[in-house]
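Chemist: fold the following and give me the result.
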Amino acid sequence: MAKKGKRLLEASKIYDKETLYSTTEALELVTKMASAKFDETVEAAIRLGVNPKHADQQIRGAVVLPHGTGKSVKVLVFAKGEKAKEAEEAGAEYVGAEDLVNKIQQGWLDFDVVVATPDMMGVVGKLGRILGPKGLMPNPKTGTVTMDVAKAVKDIKAGKIEYRVDKAGIIHAPIGKVSFGVEKLRDNFNALLDALIKAKPASAKGQYLKSIALSSTMGPGVKVNTQKAAIFDKE
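Modeler: You can find the predicted model right below:
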């Protein structure tokens, strides 16, 4: 805790936690304050004016970040026959059917994303209690239940991320690594924001983008001016 406390103290000298910065200013501060010995992930926390208790306001989806996430992702695909072959050719690390179900039930979880063809969902359903709590269950809304497994795998490898509003109405999503630099991080952030704005439910009333904060793994949250961000400010 002492180390993090010292970091936050140093950070507080170069930014003001109450100021609303432009996206570019915020990212400049986030990258400047990242002082860990590893390449920190930059995360966006976006609070939306929705009530997740209402089914039609449970914002969930996926977006391909133009510059990827900086993280290599292991993809597991449930498919048979020709579709299994397509998944393998697209670069999926693991492809199978019932054999993978048994393996996962025995505790194997060495993968980051799960894709399935619709006909395999009956089989995958047996893993709901294991995959569900870890956010790994395939879902049509995020494009992970699909007949086009090759495209799904390629998109994930290219930097596709899933987003889902939590109980407090907040989306937490990675937008890259500190080493990407401000421009690439801004492109990725704008792609995420664009997807969220397009996903605004008709029933959401009042201000939709309530607040935005950007931070690195070990750094403090820097507040972003939501009105400027919504028009994808380039300042």
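
Chemist: only C-alpha atoms from now on, for both contacts and neighbour counts.
Modeler: Will do.

Chemist: so what does the longest helix along the chain touch, helix or strand wise?
Modeler: Using DSSP state H to define each element, the chain has its longest helix at helix 182-198. Packing partners of helix 182-198 (3 or more Cα pairs under 8 Å, 6 or more residues apart in numbering; DSSP states H and E): helix 23-33, strand 60-64, strand 170-177.

Chemist: could I get those as CSV with mean neighbour count?
Modeler: As requested, the helices and strands packed on helix 182-198 are exported to CSV (neighbours: other Cα atoms under 10 Å):
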stretch, mean neighbour count
helix 23-33, 21
strand 60-64, 18
strand 170-177, 23
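
Chemist: with distance to residue 46 added, can I get those in CSV?
Modeler: Output for the helices and strands packed on helix 182-198, formatted as CSV (distance: least, Cα to Cα, whole Å):
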stretch, distance to residue 46
helix 23-33, 13
strand 60-64, 13
strand 170-177, 5
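
Chemist: how close does the residue in the chain sticking out farthest from the centre sit to residue 21?
Modeler: In the chain, the residue that sits farthest from the middle, by Cα atoms, centre = their mean, is residue 81; the gap is 30.7 Å. Noted for residue 81: a distance of 52 Å to residue 21, by Cα to Cα, to the nearest Å.

Chemist: repeat that for residue 182.
Modeler: With distances taken as Cα to Cα, residue 182 is found 14 Å from residue 21.

Chemist: ok, now residue 143?
Modeler: 34 Å.

Chemist: next, the structure of the following sequence, for comparison with the previous one:
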Amino acid sequence: MAKAGKKYLAAAAKVDRNKLYSISEAVQLVKDTSFTTFDATVECHIRLGVDPRQADQQVRGVVVLPHGLGKTVRILVFAQGEGARIAQEAGADIVADTDEWIKKIQDGFTDFDVAIATPDMMGKVGRLGKVLGPRGLMPNPKAGTVVPPDDLPRVIKEARAGRVEFRLDKTGNLHVPVGKVSFSPQALNENLNAFLDAVNKAKPAAAKGVFMKRITLTSTMGPGVRVDPNLAARASA
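Modeler: Take a look at the predicted model:
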């Protein structure tokens, strides 16, 4: 632990905690201060000026990152009949088309990153809320993960390419991965701008005052780097 502590302190010393950096500066700093031996994930955390207790101030959306997430995405599709065939042909890793699959997931199987469902399966999928909900895996029409069979190829392709769902948590924050430290600065910039643009478009009409209050970029185990929200808003406009 002491060794990791020293590495963290050395990395943190490169970051001015009182400074608000531009997106490109923050991206470069996050790359420079990552000290893990593995390819760390770059994450964006945003504090929003909304009240998460109010139904009309919820923030939720989906963005397809132009350069993906740099990881293999395992996709499960709940479908049957023609939908199951289409899902299989579209490259789904798992097609859950039987009650046996429903029971397996009820018993705790969650070895997948994205779950998609056709509407006719939602009666059964609804029973899996306690397992899928806390892990952010529950298919939802608003998030575009409950679709008719004909839409499965598009949604599966987007999920494979870097489709990210974001949703306001109970403390009024968003947390989303935007790539890997090994990505080029340009790729991380473009992914981050795509995410910020999607967040701005998801701003609820009931939100008043400053929408993006605080933006922090970080890598796995690395120090946080604060991004100037004003510059971010202009860059994504």
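
Chemist: after superposing, what score do the chains get?
Modeler: TM-score of the superposed chains, computed with TM-score structural alignment, normalised by the length of the first structure, equals 0.96; 233 aligned residues with a Cα RMSD of 1.2 Å.

Chemist: just checking, residue 23 of the first structure touches residue 227?
Modeler: No - judged on Cα atoms under 8 Å, residue 23 of the first structure makes no contact with residue 227 at a distance of 10.5 Å.

Chemist: if we can go back for a sec, compared with the second structure, how much does the longest helix of the first structure deviate?
Modeler: Following the fit onto the second structure, the mean deviation recorded for helix 182-198 of the first structure is 0.5 Å by mean Cα distance after the TM-score superposition for the first structure.

Chemist: now do the buried residues in the helix or strand just after that helix.
Modeler: Once helix 182-198 of the first structure ends, the next helix or strand along the chain (criterion: DSSP states H and E) is strand 209-216. By 16 or more other Cα atoms under 10 Å, the buried positions in strand 209-216 of the first structure come out as 209, 210, 211, 212, 213, 214, 215, 216.

Chemist: find the residue closest to the corresponding residue of the second structure for the fifth one in space, skipping its chain neighbours.
Modeler: Going back to what we said before, that points to residue 213 of the first structure. Counting by TM-score structural alignment, residue 213 of the first structure corresponds to residue 216 in the second structure. Distance criterion Cα to Cα, 6 or more residues apart in numbering; nearest residue to residue 216 of the second structure, sequence neighbours excluded, is residue 226 at 4.4 Å.

Chemist: quick one: the strands in the second structure?
Modeler: 41-48, 60-64, 75-78, 94-96, 114-117, 163-167, 173-180, 212-219, 225-227 (DSSP state E).

Chemist: and the second one, what other elements does it pack with?
Modeler: This means strand 60-64 of the second structure. Packing contacts for strand 60-64 of the second structure, counted by 3+ Cα pairs under 8 Å, 6+ apart, involve helix 152-161, strand 163-167, helix 185-201.

Chemist: next one: the fourth one
Modeler: The criterion is 3+ Cα pairs under 8 Å, 6+ apart, and the helices and strands that strand 94-96 of the second structure contacts are strand 75-78, helix 82-89.

Chemist: try 6 Å
Modeler: strand 75-78 (3 or more Cα pairs under 6 Å, 6 or more residues apart in numbering; DSSP states H and E).

Chemist: and the strand it packs on, which stretch of the first structure?
Modeler: The aligned range for strand 75-78 of the second structure is 75-78, by TM-score structural alignment.

Chemist: burial of the residue mapped onto residue 192 of the second structure from the first structure, as a residue count?
Modeler: When the first structure is aligned by TM-score structural alignment, the residue opposite residue 192 of the second structure is residue 189. By the criterion of other Cα atoms under 10 Å, residue 189 of the first structure has 26 neighbours.

Chemist: burial count for the residue nearest to residue 216 of the second structure?
Modeler: So residue 226 of the second structure, with other Cα under 10 Å, has 25 neighbours.

Chemist: the one 4 residues further on too?
Modeler: Other residues within reach of residue 230 of the second structure by the criterion other Cα under 10 Å amount to 14.

Chemist: what does it correspond to in the first structure?
Modeler: Counting by TM-score structural alignment, the partner of residue 230 of the second structure is residue 227.

Chemist: list the contacts of residue 207 of the second structure.
Modeler: For residue 207 of the second structure, the contacting residues are residue 50, by Cα atoms under 6 Å, 6 or more residues apart in numbering.

Chemist: repeat that with 8 Å
Modeler: Residues in contact with residue 207 of the second structure (Cα atoms under 8 Å, 6 or more residues apart in numbering) are 49, 50, 57.

Chemist: of those residues - the most surrounded one?
Modeler: Greatest neighbour count in the contacts of residue 207 of the second structure, by other Cα under 10 Å, goes to residue 50: 25 neighbours.

Chemist: ok, it touching residue 211?
Modeler: Yes - assessed by Cα under 8 Å, residue 50 of the second structure is found in contact with residue 211 at 7.1 Å.

Chemist: can you tell me the closest non-neighbouring residue to residue 61 of the second structure?
Modeler: Leaving aside its chain neighbours, residue 61 of the second structure sits nearest to residue 166 (5.5 Å; criterion: Cα to Cα, 6+ apart).

Chemist: mind checking how far that neighbour is from residue 121 of the second structure?
Modeler: Using Cα to Cα, residue 166 of the second structure is found at 24 Å from residue 121 of the second structure.

Chemist: before we move on, what about residue 65 of the second structure?
Modeler: 28 Å.

Chemist: more neighbours: which of the two?
Modeler: Looking at residue 65 of the second structure and residue 121 with other Cα under 10 Å, you find the greater number of neighbours at residue 65, namely 24 against 16.

Chemist: what sits against the more buried one?
Modeler: Going by Cα under 8 Å, 6+ apart, residue 65 of the second structure touches 161, 162, 163, 164, 178, 190, 191, 194, 195.

Chemist: and the fifth one, what's its match in the first structure?
Modeler: Residue 178 of the second structure is assigned residue 175 in the first structure as its aligned equivalent, the criterion being TM-score structural alignment.

Chemist: any idea how far the closest residue to residue 146 of the first structure other than its chain neighbours is from residue 96 of the first structure?
Modeler: Once flanking residues are discounted, residue 146 of the first structure sits nearest to residue 117: 5.0 Å by Cα to Cα, 6+ apart. Residue 117 of the first structure sits 11 Å away from residue 96 of the first structure, going by Cα to Cα.
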